[in-house]
Structures are given as structure tokens and as C-alpha cells.
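Asks: I need the structure of the sequence given here:
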Amino acid sequence: MKKMNWLKWPLEHYPITLLIVVILFVLGIYGMYVMPKDEFPHATIRQGVVVAVYPGATSEEVEQQVARPLERYLFTYGEVNREKTTTTSQNGMCIVMVKLNDDVNNKDEVWSKIKHGLNTFKPQLPSGVLAIVVNDDFGNTSALLISIESDQRSYRELKQYSDDLSDRLRRIPSVANVKLFGEQKEQISLYVDRQRLQAYGIGQQMLFSRLQAQGITTMSGSISDDDQQIPIHIETM
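Replies: Just a heads-up that it's a prediction; the model follows:
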């Protein structure tokens, strides 16, 4: 019977037990109303990506000439977590997944400092390195996806509608960012009728020269390996 002693006191002091239950119930309702609520709660994302583009370089060249110096430079910042920062080298680029320390609260200030420092550091890399791109905007999520399509409008008109809609959405104070996806690029395809050219006394070389004079960009081939294919373009001056 000793095991049931813990039930004896609440049963014998029923009014006190009921009062405690009522107090806990009231506190629960009060806490439900005063507890902070947020549809999009703030979360500090302490990760970012640094990408260095080095066209034409092999993965070994990228690692030796770009990835290692870049990694050493990033580690000069005390806010960067060395153990959780990883680097991947591949043909033409290297990708550094940067993780900040858990005690970093103002990540925007840290990333602003890193971006400014990378602009100063870039001249120390080979001249073939085109750019160092930093992306630290991992905390933003898409809240609304809007699709624009039409069977009667051209891609140019749809692009104009999309731009107009984007401009209107950006005026809304609660909208942080607007991005467009799926934009169709325009191109002009020329199909030459050789017999007609000969009838008008126009050679293909003359036609090509006239097009070049208008600023046309021609593709002169490509360089390919196991990982990627890089087109070669010749731009007219």
C-alpha cells in the first residue's frame, strides 16, 4: 500500500489539487497568447559559397594556383570555421563551402568584410581567374512562385510583362527579392539560298563580311573534355 501513498495526499486535499490544476490551466492559456509567433522566424544561416572561375585550367592547376591560396586567405578570418570549411576543385573553377563559427551573430557584417577582402586578394591569383563570386544569401526562401504563360504572346511580350510585374512587386515593403527564371533568349537564324546569292552576284564571303560589320558574334568551335565543353567565340571589333 505504500506505493499508493503518492495518490493519497491529492485525494485527501482535493480543493488544493483542483486549485493547482486551474492555475496551471490558466498559465497555459496565458502563455499561448504571450508566446512570440512568427510565420517566418529569423534564423541565422552561417554558411556561404565562394566560387573562383579559372577557365581553361585543369583541376590540378585550379587546386594549386587558386584553391589553396584562396582557402589560406579565408582562414585568416577568425570567424571562419576551419574544420567545417571544405574546398572542391574541378576543371575551370573551385568551390569553397565556408562555415562561420557558431558564435557569429552578425553574419552580414562578416560576409561584407570577406567580400571586400576578396576584391583586394584577387590580384594575387593568376591573371586568368575571371571572377570570385560569393553567395551568402542562403536564409531567404521563396514564399510565392508566379508563372506567366501564353499561347498568343511572344517571348518578348512575356518578358516585358514579367519585368513590369517584377518592378511592381519590388515596391512592396515586405518583398525582399524578386528573381526571374525560364527567360527565353532571342536569336536570329539565317538560312542561305546559294542559288539566289549567285543570281544576285553575292558571294558567301561578302555576306559574312557584311554580317561581321554589323557586330555579329560567330562560334568558331569548342574545346571539350570529360567534364565540360567550352565554346570558342570570335567577336568582331
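Asks: from here on, contacts and neighbour counts on C-alpha atoms
Replies: Noted.
Asks: could I get the contacting residues of the residue sitting nearest the centre point of the chain?
Replies: The centroid of the chain falls nearest to N135 when counting by C-alpha atoms, centre = their mean (5.8 Å). By C-alpha atoms under 8 Å, 6 or more residues apart in numbering, the contact set of N135 is G48, V49, V50.
Asks: would you turn those residues into JSON lines with distance to S222?
Replies: JSON lines is the format used below for these (distance: C-alpha to C-alpha, whole Å):
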{"residue": "G48", "distance to S222": "32"}
{"residue": "V49", "distance to S222": "29"}
{"residue": "V50", "distance to S222": "27"}
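Asks: got a winner among those residues for most neighbours?
Replies: V50 (20 neighbours; other C-alpha atoms under 10 Å).
Asks: chain neighbours aside, what residue packs nearest to that residue?
Replies: Once flanking residues are discounted, V50 sits nearest to V134: 4.5 Å by C-alpha to C-alpha, 6 or more residues apart in numbering.
Asks: what do you get for P55?
Replies: Counting by C-alpha to C-alpha, 6+ apart, P55 lies nearest to G92, which is 4.4 Å off, once chain neighbours are set aside.
Asks: ok, that neighbour - contacts?
Replies: V53, Y54, P55, G56, A57, T58, S59, V62.
Asks: could you redo the last one with a cut-off of 10 Å?
Replies: Residues in contact with G92, defined by C-alpha atoms under 10 Å, 6 or more residues apart in numbering, are 52-59, 61-62, 129, 227-228, 230.
Asks: would you do the same for the sequence below? I want to compare the two.
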Amino acid sequence: MNLPRYSLDNAKVIYFFLALLLVGGLISFGQLGKKEDSPFVIKSASIVTRYPGATPEEVEKLVTEPIGREIQSMRRVYKITSESYYGLSKIMIELDPATPADEMPQMWDELRRKVLNIQPQMPQDASPISVSDDFGDVFGIYYGLSAGEGFTYEEMRGWAQRIKTALVTVKGVQKVTLFGEQSGVVNVYVSLSTLNNLFITPSEVIQTLQAQNTLVSSGEKLAGEMQIKLIETGTYKNLDDIRDQILTSSQGRQIRLGDIARVE
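Replies: This next block holds a predicted model:
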């Protein structure tokens, strides 16, 4: 049976376009961009505030509700959920799923401005409001830093920070975070019975250490055309300075801190 010529011509055209689409699809797939750790945007943030000593009802009334009312006026807010515990307030804010990814930094900046506006209205003993919006961070490479004997934690921390400073300038690196840092602390071990015998309270020891190590502006002095900057001394430079701190009892007796306490 002979088919009409126009049917054969139509079939050829259809097969030609199918072949063209197949070849074009293969070429496009080969040129498709690929990433091992592709970026994605999480449109949620958490707001945490601590209010030590407060009941859940007090936290809800004095902390959670004022913050919630303030951030409700933000653009593109989709949902706000909150939880109030003993001494702790947690608020989760979710933005509209249709929010463009390139607009997210601006939205989080707006959220932080709202938080700064409400901060002065927080109770006196409440902590600063903490905003976390980095849930979508992806770490593609982990490095472990180790050192042999003779290196202190402070030296290792310094080298880690130098490496971090160099890595953030590498093209394609968005964020570098250090984990396991050993922060330096000073521990003062003192017997409460010894303090009682000397008529000194632990709060007086704390206040003395805090006041001694406070940086204050001592002003300037004009001497003709010269401007002389006055610098206060007396801040702690090492552990021996802390041990040499003089404590004064309520009876006027002076005691060296290192004689009654162990400073490490």
C-alpha cells in the first residue's frame, strides 16, 4: 500500500524536531552548572533572650510578648512561634516562602534593627537579645589542627586565627568558623572559712578584682601646643599581679590575695 506523500513529509519533520530536541537537551545537560555543596536558603531565624529568675509567665509578659509585637511589623513575616521557660524566651520567625533569596540579608538586617529598638524596653536583668539566622550555612571542608608537645592552647588558637584570616580571602570561601577554641580564664580558689575569719565576703573579692581591671579614660592635658594623653596603670598583666592584689577587710586589715587564695 502506498502512503500519501504528505504523510511521509510530516513524519520526517516530526523526527527532525525530536532529534533536534534530543541533541539540544544533551548539550544543555553537559553545560549545566554543578556544585558539590549547593547553597540553599533557610528563611527562618531564632531569637533567644535570657531572664534569670523569672517564671514562664513573667518571661512571656515582659520579654516574649514585647519582642513578638515588635517583629510582627516586619515585611514578609509568615509565621511567629514562641516558647517561654523559666528564665528563657525562644521565638522562631519564618518569612514568606516566596521571599527572593537575594532579599534575605536585607530582611535579617531589618529583624536586627527591630531587636535593637525593643532592647531598651527589656527588664534590667535580661540578657541582650540574640538573633541567629545562619541555619543554612554549609561547611564543605573540615580541617583539624594539632600540635606537638610544647605548644599551649593560646598558641594553637593564635595559629588557627591566622589560618582563618588567610582562608577567608580565598575566592569562593564564604565563611570560616573555628571550633573547639580554648579561651583563657583565670580561676581564683579561696576558702570561705578563711574569708569569714578575715571578715571579707566573696562579693567584696569579686568587686575588687573587677574594679581593678577596669579600663577608664583618664583624660588629656594641654601643654602649650602639645596634647598629652594621660594613661591609667594598674590593670592586671599576669597572674602575679592578681596574686599581689590587696584586699581590705571590714576591720581595716589588708591582706594579699595570693596569701589566702590559689590563682591559676
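Asks: show me what the residue nearest to P55 of structure 1 lines up with in structure 2.
Replies: Counting by TM-score structural alignment, G92 of structure 1 lines up with G87 in structure 2.
Asks: aligned to the residue nearest to the centre of structure 1, what sits in structure 2?
Replies: Taking TM-score structural alignment, the alignment pairs N135 of structure 1 with S132 from structure 2.
Asks: what's the neighbour count on D137 of structure 1?
Replies: Neighbourhood size, D137 of structure 1 [other C-alpha under 10 Å]: 13.
Asks: that one is in contact with G48, isn't it?
Replies: Yes. D137 of structure 1 lies in contact with G48 (C-alpha atoms under 10 Å); the separation is 7.4 Å.
Asks: what distance do you get for the match of G92 of structure 1 to V59 of structure 2?
Replies: The gap separating G87 of structure 2 from V59 of structure 2 is 7 Å, by C-alpha to C-alpha, to the nearest Å.
Asks: joint contacts of the two?
Replies: T49, R50, Y51, P52, G53, A126.
Asks: just give me the match in structure 1 for the fourth one.
Replies: Right, P52 of structure 2. Using TM-score structural alignment, P52 of structure 2 lines up with P55 in structure 1.
Asks: counting neighbours, what do you get for its match?
Replies: Residues near P55 of structure 1, counting by other C-alpha under 10 Å: 14.
Asks: Q47 of structure 1 - nearest residue in space that isn't next to it in sequence?
Replies: Per C-alpha to C-alpha, 6+ apart, closest to Q47 of structure 1 is K99, 4.6 Å.
Asks: tell me the secondary structure for that neighbour?
Replies: strand (DSSP: H, G, I helix; E, B strand; the rest coil).
Asks: what's next to the helix ranked longest in structure 1, contact-wise?
Replies: Longest among the helix segments of structure 1 by residue count, using DSSP state H, is helix 14-34. Helix 14-34 of structure 1 is contacted from outside by W9, P10, L11, using C-alpha under 10 Å, 6+ apart.
Asks: let's go with 8 Å and repeat that
Replies: Contact partners of helix 14-34 of structure 1, identified using C-alpha under 8 Å, 6+ apart, comprise P10, L11.
Asks: who are the packing partners of the next helix-or-strand element following it?
Replies: On the C-terminal side of helix 14-34 of structure 1, the nearest following helix or strand under DSSP states H and E is strand 47-53. If you count contacts as 3 or more C-alpha pairs under 8 Å, 6 or more residues apart in numbering; DSSP states H and E, strand 47-53 of structure 1 packs onto strand 93-99, strand 131-135.
Asks: for the shortest one, give me the average deviation versus structure 2.
Replies: It stands for strand 131-135 of structure 1. Compared with structure 2 after the fit, strand 131-135 of structure 1 shows a mean deviation of 1.0 Å (mean C-alpha distance after the TM-score superposition for structure 1).
Asks: cool, and the first one?
Replies: Superposed on structure 2, strand 93-99 of structure 1 shows a mean distance to its aligned partners of 0.8 Å (mean C-alpha distance after the TM-score superposition for structure 1).
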